[in-house]
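Visitor: Sequence first, predicted coordinates after that:
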Amino acid sequence: MPLQADSTGAMPQTLLNGALRLRTLTDAGTTTVNEYATSTGRIVAYAWQGPTMPDLQALLGPYAASYRSGAAASTASGNLHASRVVRPDVIVESGGPMRGYVGRAWLPSALPAGVAADDFR
């Protein structure tokens, strides 16, 4: 699912005293995806909200296999409307009713000092 930059053409926002840069994208399903990158350009998190789930394979890239492995292990006790997959290299939280999906994914070991998961919305 290709992502497109926000139609407003806005420049990435700098957050948390320069620790992160936020870029807002929209996927083909019109879900808004916030991309969080360090000052060096490394993407460390995504947060999304919209009518469809984003393509996690595309967002997670090399971390997608780890996520899938964790998701498969947790489906037996999973909640129908929410999930949280915690792996050493990636954490993914998602939920919401149909056409009201929200979630976030981040690389815990790559977060800059002073940045926490609650900063990703």
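Guide: Now that the structure is in, tell me what you want to look at.
Visitor: only C-alpha atoms for contact and neighbour calcs from this point on.
Guide: Will do.
Visitor: Could you name the helices and strands sitting against the lengthiest helix in the chain?
Guide: The longest helix of the chain (DSSP state H) is helix 64-74. Here helix 64-74 touches strand 82-86, going by 3 or more CA pairs under 8 Å, 6 or more residues apart in numbering; DSSP states H and E.
Visitor: and here's the other structure:
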Amino acid sequence: MTVEGLAGQVNQQVERVRETYEALNSIESTMGSSDGMISVVVGPQGQVRDIELDPRVYRKLSATELADAIMEQINRAAAAVSEQRRHLLEPLMPDGLRYDQVFGENVTLDAFLPSPVDPDV
């Protein structure tokens, strides 16, 4: 492979990473309850951006039920955002490194570190 060919590949990868980064920053998920009383919007980092409540919800649900219903929609929206992130980032993962090793719930440094060296070898 020529230097020009390698440079072209590097430039393509850089552009792909830029596009992915831009797409990551625009991820958003809106979830609403089946009765239409509750709607939430979650942004790219899982942050709640908006909560909309139909005024009738206060007559329909107790405070505890309302809190639970809001949390259910937030969790659904956050899971959808997480899946969108996975879809965007998995193609960029290096060979031998899985998405969940880097971004999963129980991430450790093991995925990034070499195996221990035996000093007797």
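Guide: Right, received. Where do you want to start? Here the structure is a predicted model, which is why all the values come from computation and not from measurement.
Visitor: Superposed, what's their TM-score?
Guide: Once superposed, the chains reach a TM-score of 0.23 (TM-score structural alignment, normalised by the length of the first structure), with 44 aligned residues with a CA RMSD of 3.8 Å.
Visitor: Now do the longest helix of the first structure against strand 82-86, angle only.
Guide: Relative orientation of helix 64-74 of the first structure versus strand 82-86 (axes from the mean of the first three to the mean of the last three CA atoms, to 10 degrees): 120 degrees.
Visitor: list the buried ones in helix 64-74 of the first structure?
Guide: Within helix 64-74 of the first structure, the residues that qualify as buried are 66-67, 70-71, counting by 16 or more other CA atoms under 10 Å.
Visitor: any chance of those in CSV, with distance to residue 92 of the first structure too?
Guide: As requested, the buried residues of helix 64-74 of the first structure are exported to CSV (distance: CA to CA, whole Å):
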residue, distance to residue 92 of the first structure
66, 11
67, 7
70, 10
71, 9
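Visitor: between the residues you listed, which is closest to residue 14 of the first structure?
Guide: The nearest member of those to residue 14 of the first structure, counting by CA to CA, is residue 67 at 28.1 Å.
Visitor: mind checking how far the closest one is from residue 25 of the first structure?
Guide: Counting by CA to CA, to the nearest Å, the separation of residue 67 of the first structure from residue 25 of the first structure is 22 Å.
Visitor: Next: residue 36 of the first structure.
Guide: Note on residue 36 of the first structure: its distance to residue 25 of the first structure, by CA to CA, is 11 Å.
Visitor: Which of the two has more residues huddled nearby?
Guide: residue 36 (28 against 18; other CA atoms under 10 Å).
Visitor: Specify the local secondary structure of that one.
Guide: strand (DSSP: H, G, I helix; E, B strand; the rest coil).
Visitor: how many neighbours does residue 68 of the second structure have?
Guide: 13.
Visitor: Checking it next. Helix, strand or coil?
Guide: helix.
Visitor: how much space is there between it and residue 82 of the second structure?
Guide: On the measure of CA to CA, residue 68 of the second structure and residue 82 of the second structure end up 21 Å apart.
Visitor: which residues of the first structure fall in helices?
Guide: Using DSSP H, helices in the first structure cover 56-60, 64-74.
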